[in-house]
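Peer 1: need a 3D model of the sequence below.
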Amino acid sequence: MSVSKKDVKYVADLAHLQLTEEESDSLVHDMNQILDYMTTLEEVDTSDVEPLEHVIDLEYRLRDDKAEAPLDHKEALKNAPDADTDYFRVPRVID
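Peer 2: From the prediction side, this is the model:
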């Protein structure tokens, strides 16, 4: 399978992107390189490889999931850039 300029234009239209001719040509080239690489990877024998959840071992990088006391109200608001006695204040974004 290879990617054509028509395919790139179709995907760009779906994503509402406007591409120049140079960008389209570059994407055709890049996408075809990616597909060629994927074809190469398909040739690798992975029958003895166990499926992974992560590509790196995260077993020792995660902390224990244990319940702790929640922050008290004053502590939670301590570093807020703007707060009153009960809430964080944020700029109004909806009129």
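Peer 1: contacts, neighbours, all on C-alpha from now
Peer 2: Will do.
Peer 1: helices of the chain, start to end?
Peer 2: 5-14, 21-42, 73-77 (DSSP state H).
Peer 1: the ones you listed: which one's closest to Asp95?
Peer 2: helix 73-77 (25.6 Å; C-alpha to C-alpha).
Peer 1: buried set for the closest one?
Peer 2: Within helix 73-77, the residues that qualify as buried are Leu77, counting by 16 or more other C-alpha atoms under 10 Å.
Peer 1: nearest residue to the middle of this structure?
Peer 2: His54 (14.8 Å; C-alpha atoms, centre = their mean).
Peer 1: ok, now how distant is it from Asp48?
Peer 2: 17 Å (C-alpha to C-alpha, to the nearest Å).
Peer 1: quick one on the thing from earlier: how about the helices of the chain in TSV, adding distance to Thr85?
Peer 2: Listed next are the helices of the chain as TSV, based on distance: least, C-alpha to C-alpha, whole Å:
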stretch	distance to Thr85
helix 5-14	48
helix 21-42	53
helix 73-77	8
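Peer 1: sequence B follows; please return its structure for comparison with A:
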Amino acid sequence: MKIDTNTVDKIAKLARLEIAPEEKENVIKDLSKILSFMEKLNELDTTGVEPLVYMSAGVNITRNDVVKEVITHEEALQNAPDHDADYFKIPKVIEK
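Peer 2: Model prediction:
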């Protein structure tokens, strides 16, 4: 496939990108390199190869949550710049 300025303009419009006129030549070169690489990959024989969902067979290893240090309600409010008996006070951010 031949990449030209019209193709770059269409791709930029679909991707909602603004590409400066002086950058278009570099984009054309980069897209041409990408397409030539993809053509190279199409030459590979992939019969019998299962498609991958993930790049590795690794599984996420999670850890159990362990409570290490607990602070009381009063200790949490102790360093707050502004608070009442039960809650932190913050400036109002939503107006009605």
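Peer 1: superposed, what's their TM-score?
Peer 2: Overlay of the two chains. TM-score (TM-score structural alignment, normalised by the length of the first structure): 0.60; 86 aligned residues with a C-alpha RMSD of 3.8 Å.
Peer 1: before we move on, back to that, nearest to Val90 of the first structure, out of the helices of the first structure?
Peer 2: Within those, the stretch nearest Val90 of the first structure is helix 73-77; the backing value is 12.7 Å (C-alpha to C-alpha).
Peer 1: roughly how far out does the closest one sit from the chain middle?
Peer 2: Relative to the chain's own centre, helix 73-77 of the first structure is displaced by 32 Å; criterion: C-alpha atoms, centre = their mean, to the nearest Å.
Peer 1: can you check stretch 55-63 of the first structure too?
Peer 2: That offset, for stretch 55-63 of the first structure, works out to 19 Å (C-alpha atoms, centre = their mean).
Peer 1: ok, now stretch 81-94 of the second structure?
Peer 2: Worked out by C-alpha atoms, centre = their mean, stretch 81-94 of the second structure lies 34 Å from the chain centre.
Peer 1: list the buried residues for stretch 22-36 of the first structure?
Peer 2: Quick answer for stretch 22-36 of the first structure (16+ other C-alpha under 10 Å): Ser24, Leu27, Val28, Asn32.
Peer 1: save those residues as TSV, and put in distance to Asp82 of the first structure too.
Peer 2: Formatted as TSV, these follow (distance: C-alpha to C-alpha, whole Å):
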residue	distance to Asp82 of the first structure
Ser24	47
Leu27	46
Val28	50
Asn32	51
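Peer 1: tell me which of those residues is nearest to Ser2 of the first structure?
Peer 2: The nearest one, if we look at these relative to Ser2 of the first structure and count by C-alpha to C-alpha, is Asn32, at 5.8 Å.
Peer 1: so who does that closest one touch?
Peer 2: Counting by C-alpha atoms under 8 Å, 6 or more residues apart in numbering, Asn32 of the first structure touches Ser2, Val3.
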